[in-house]
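K.L.:
model this:
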Amino acid sequence: MTPLFTPLARSLPSSVPFVGPEALERRMGIRFTARLGANESVFGPSPKAVEAMAAAAGRSWCYGDPELFDLKQAIAAHHGIAAGSVAVGEGIDGLLGYLVRLACGPGDTVVTSRGAYPTFNFHVAGYGGALDFVPYRADDHEDLDALLDRAKALRPKLLYVSNPDNPTGSWHDAAAIASLAHELPEETILVLDEAYADFAPENALPPIDLMRPNLLRFRTFSKAYGMAGARIAYVIGMPETIRAFDKVRNHFGVSLVAQAGALAALADQAYLRETVAAVIAARGDLARIAERHGLTPLPSATNFVAMDCGGDGAHARAILDAVLKRGVFIRMPGVPPLDRMIRVTVGRPHDHRLFETALAEALEEVGPPGA
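P.N.:
As a prediction, this is how the structure comes out:
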């Protein structure tokens, strides 16, 4: 039979970057009572955003504005930058896909950290790029010095860094990120994933007007704004770089409802501040739960806490599986040495009580490392 797809497509594994909680429920025959694995915000969107999306839903017979004019203007005004420095897309995942399509051809090199956000790697593989990996530092931070050295040696098309980081929750200070941007080879685009920027300490984020032709900064409404299901995010960069997204993006990819919700969410900064404060308090609660049960919580600048289980990946996987079967959805990093951890998204007090009960029972079932 004549192959229907390209050699590249046929060479790709039949896999997805993430297995969703819905798939796990179907597979395991259970219903999760706490959803703490996907770094969603249990606090939800601003009520004003919900109201705006509900109103827009009645006009869903219309396409959303393909130029996203009002939203780009609002994002630009919020950050104090020119609207030409903003592109909007279907979540950071969608924007990363467009960037890889723009920058990478088959065989082109891309550098990232081993164990960093896997969807970026998924896009690179899908366009035939060649991934090159740098290990995390011993303190579970992405190794900016090693990444820069690798970039100088290989001159890759893209260098991916997340700050704050997923899956560890760690962060670098603004000066270190700015130095990386300035020292990177000019032909290498720094893909700076700032999905968790709204939770980060102020000294972790370079000034938003740090602009270079080869620097792109990705922000989202999925995390602190509580709109993960709406699929909307944006990227900031110099106008001549940002304009390239218009060549490949799905111009009707961001729905009318998502645009309305993002506009309203952006305008309600008081709700955002309340959410961030709630997340910070909940992070502390999760850290105390980990410590009460002999796990080591990593410092976090995100809406999740990574917990070192004290053993290897097999030990952490056993704990993860035991927690899942007790109806609490969490995740863990998939690559050593980060796979010694479980990762728990912050929730409300009831969610945390369910998690603590499941964790205590899981630890009793699994036993200590090496048991």
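K.L.:
Please count neighbours and contacts with C-alpha atoms only from this point.
P.N.:
OK.
K.L.:
Excluding chain neighbours, what is closest to the most centrally placed residue in the chain?
P.N.:
The geometric centre of the chain, computed from its C-alpha atoms, lies nearest to residue 195 (Cα atoms, centre = their mean), at 5.3 Å. Excluding the flanking residues, the one nearest residue 195 by Cα to Cα, 6 or more residues apart in numbering is residue 219, at 5.0 Å.
K.L.:
where along the protein do the helices fall?
P.N.:
Assigned by DSSP state H, the chain shows helices spanning 7-11, 21-28, 47-57, 69-79, 91-103, 118-126, 144-154, 174-183, 239-242, 256-267, 269-292, 313-324, 349-366.
K.L.:
Identify each buried residue in the shortest one, please.
P.N.:
In other words, helix 239-242. 239, 241-242 (16 or more other Cα atoms under 10 Å).
K.L.:
go on, the longest one?
P.N.:
Buried residues in helix 269-292, defined by neighbour count with 16+ other Cα under 10 Å: 271-272, 275-276, 278-280, 282-287, 289-290.
K.L.:
now swap in the fifth one and tell me
P.N.:
Within helix 91-103, the residues scored as buried using 16+ other Cα under 10 Å are 91-101, 103.
K.L.:
In CSV: the residues you listed, plus distance to residue 331.
P.N.:
Below are the buried residues of helix 91-103 laid out as CSV (distance: Cα to Cα, whole Å):
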residue, distance to residue 331
91, 21
92, 20
93, 19
94, 22
95, 24
96, 22
97, 24
98, 27
99, 27
100, 26
101, 29
103, 31
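K.L.:
Could you also give me the structure for this second sequence? I'd like to compare it with the first:
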Amino acid sequence: MQPDARGLREPARCGYLRSMTQFRFTPLAQSLPATVPFVGPETQERQRGAPFDARLGANENVFGPSPRAIEAMQKADADIWMYGDPENHDLRHALAAHHGISHENIVVGEGIDGLLGYLVRLFVGPGDAVVTSEGAYPTFNYHVAGFGGVLHKVPYVDDHEDPASLFAKAAEVDAKLVYLANPDNPMGTWHAGADIVAAMEALPRGCLLVLDEAYVECAPEGTAAPVAVDDPRLIRMRTFSKAYGMAGARVGYALGASELISAFNKVRNHFGMNRAAQAGALAALRDRNWLTHVQSEISTARGRIAQIAGENGLCSLASATNFVAIDCGQDGVFAKAVLDALIAKGLFVRMPFAAPQNRCIRISCGPTRDLDAFAAALPGALEVARGRADTGA
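P.N.:
A predicted model of the protein is given here:
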């Protein structure tokens, strides 16, 4: 082994380099944990050494995307060597026609998660106040922390995110952003859109409402906020991940005032949307019949999940989403025991992570075979959880 110019042989040289390496992370980056907001089912499958029999935890649309969307994405594969259109021209114009607005009021991005990251980057710096609900969608919190914002949280009220509490807290802390999902994740509850618009009279001046409407296509008529698209008080987030069944394609979009929408061009990844995803979303948007079919399947599945809960002496929350929260009747420890037992039986499910909502487990809508598996597994899971409770384990 020959020494290098410093007279160090290879093993010693590697140690020397390691000792000299000091990554110059920002103080903010150094302060953050290296974490993932969600533990995916794939991770759990690797840990348990077996695939899940039913995937009922990620709020995916198990009924799948439009066959037209699949066909469009397959055709686009031949051109995948090309970057996607950085302006998302065709999809933005189609969405504009769908909503009866200008394409200048729409930005397309890598799912709502990606758009939330860009939005927070535009508004939030170290120390800036942001308001959300305790236990609400954690990816928003992840982005806020990543840019040094300070999160202020308010509790749910009757298992609903509460606009009045959110807006009052925003006024108290001079928040730049306030996050509200309607319908809500993880509880599936919702407000009439008109009630949210009325509550916005209390939204403090200079605070932007981030209204996440990811599940609005699953919800009753009147859930979407009836507000002009150029209202500067809010930005609305939509997605192709839920009712349109394209979670893996990562296609989301935001509706807002043109000046706000154009600001995304300052920070977004202009080649973040791949060609196949753009083509698939465009075809999915045009297939109204498939969307109607999926909405019917979701409604049927919600009824079946509620029936299964009732047959086991549990209550379910009325849902406007493609999942149902089931109240396990005790506390978060008991609900976690039920969840663990279901996972052990090969069913991937999740639960809210903040009390008192963590007394529930959350079951995604799925086809008959998946819900039959859930119906078969739930009694045993409850027995296991009750046994642990009795023994204090």
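K.L.:
how far away is the residue nearest to the centre of structure 1 from residue 88 of structure 1?
P.N.:
14 Å (Cα to Cα, to the nearest Å).
K.L.:
so who does residue 160 of structure 1 touch?
P.N.:
Shown in contact with residue 160 of structure 1 (Cα atoms under 8 Å, 6 or more residues apart in numbering): 110-113, 190-193.
K.L.:
Check those against residue 328 of structure 1 and report the nearest one.
P.N.:
residue 193 (27.9 Å; Cα to Cα).
K.L.:
So the counterpart of the closest one in structure 2 versus residue 122 of structure 2, what's the distance?
P.N.:
Residue pairing (TM-score structural alignment): residue 193 of structure 1 is matched to residue 212 of structure 2. For residue 212 of structure 2, the distance to residue 122 of structure 2 equals 17 Å [Cα to Cα].
K.L.:
again, but for residue 22 of structure 2
P.N.:
Taking Cα to Cα as the measure, residue 22 of structure 2 falls 30 Å from residue 122 of structure 2.
K.L.:
How about residue 260 of structure 2?
P.N.:
For residue 260 of structure 2, the distance to residue 122 of structure 2 - Cα to Cα - is 10 Å.
K.L.:
Repeat that for residue 99 of structure 2.
P.N.:
Counting by Cα to Cα, the gap from residue 99 of structure 2 to residue 122 of structure 2 is 25 Å.
K.L.:
Next, the contact list for residue 171 of structure 1, please.
P.N.:
Contacts of residue 171 of structure 1 (Cα under 8 Å, 6+ apart): 141, 163-165, 200, 204, 300-301.
K.L.:
cool, residue 192 of structure 1 as well?
P.N.:
Here residue 192 of structure 1 is in contact with 160-163, 215-218 (criterion: Cα under 8 Å, 6+ apart).
K.L.:
still on that earlier bit, out of the contacts of residue 160 of structure 1, which are buried?
P.N.:
Buried among these (16+ other Cα under 10 Å): 110-113, 190-193.
K.L.:
Quick one: the residues you listed as TSV, columns for distance to residue 34 of structure 1 too.
P.N.:
Shown next, in TSV, are those (distance: Cα to Cα, whole Å):
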residue	distance to residue 34 of structure 1
110	37
111	35
112	32
113	30
190	36
191	33
192	31
193	27
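K.L.:
tell me which of those residues is nearest to residue 331 of structure 1?
P.N.:
residue 113 (18.9 Å).
K.L.:
How about that closest one: what's its closest non-neighbour residue?
P.N.:
Nearest to residue 113 of structure 1 is residue 134, by Cα to Cα, 6+ apart, at 4.7 Å.
K.L.:
Aligned counterpart of the one you found in structure 2, please.
P.N.:
Checking TM-score structural alignment: residue 134 of structure 1 goes with residue 154.
K.L.:
count of residues packed around its match?
P.N.:
Residue 154 of structure 2: 19 surrounding residues under other Cα atoms under 10 Å.
K.L.:
show me the contacts for it.
P.N.:
Residue 154 of structure 2 neighbours (Cα under 8 Å, 6+ apart): 131-134, 165-166, 169.
K.L.:
how about those residues in a markdown table, adding distance to residue 386 of structure 2?
P.N.:
Converted to a markdown table, the contacts of residue 154 of structure 2 look like this (distance: Cα to Cα, whole Å):
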| residue | distance to residue 386 of structure 2 |
| --- | --- |
| 131 | 37 |
| 132 | 34 |
| 133 | 30 |
| 134 | 28 |
| 165 | 36 |
| 166 | 36 |
| 169 | 39 |
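K.L.:
Pick out the most distant pair among these.
P.N.:
134 and 169 (12.4 Å).
K.L.:
which one of these two has more residues nearby?
P.N.:
For residue 134 of structure 2 versus residue 169, the count of surrounding residues by other Cα under 10 Å is larger for residue 169: 21 against 18.
K.L.:
Quick check: the gap between the corresponding residue of structure 1 for that one and residue 8 of structure 1.
P.N.:
Using TM-score structural alignment as the criterion, residue 169 of structure 2 maps onto residue 150 of structure 1. Going from residue 150 of structure 1 to residue 8 of structure 1 by Cα to Cα gives 26 Å.
K.L.:
and what of residue 275 of structure 1?
P.N.:
43 Å.
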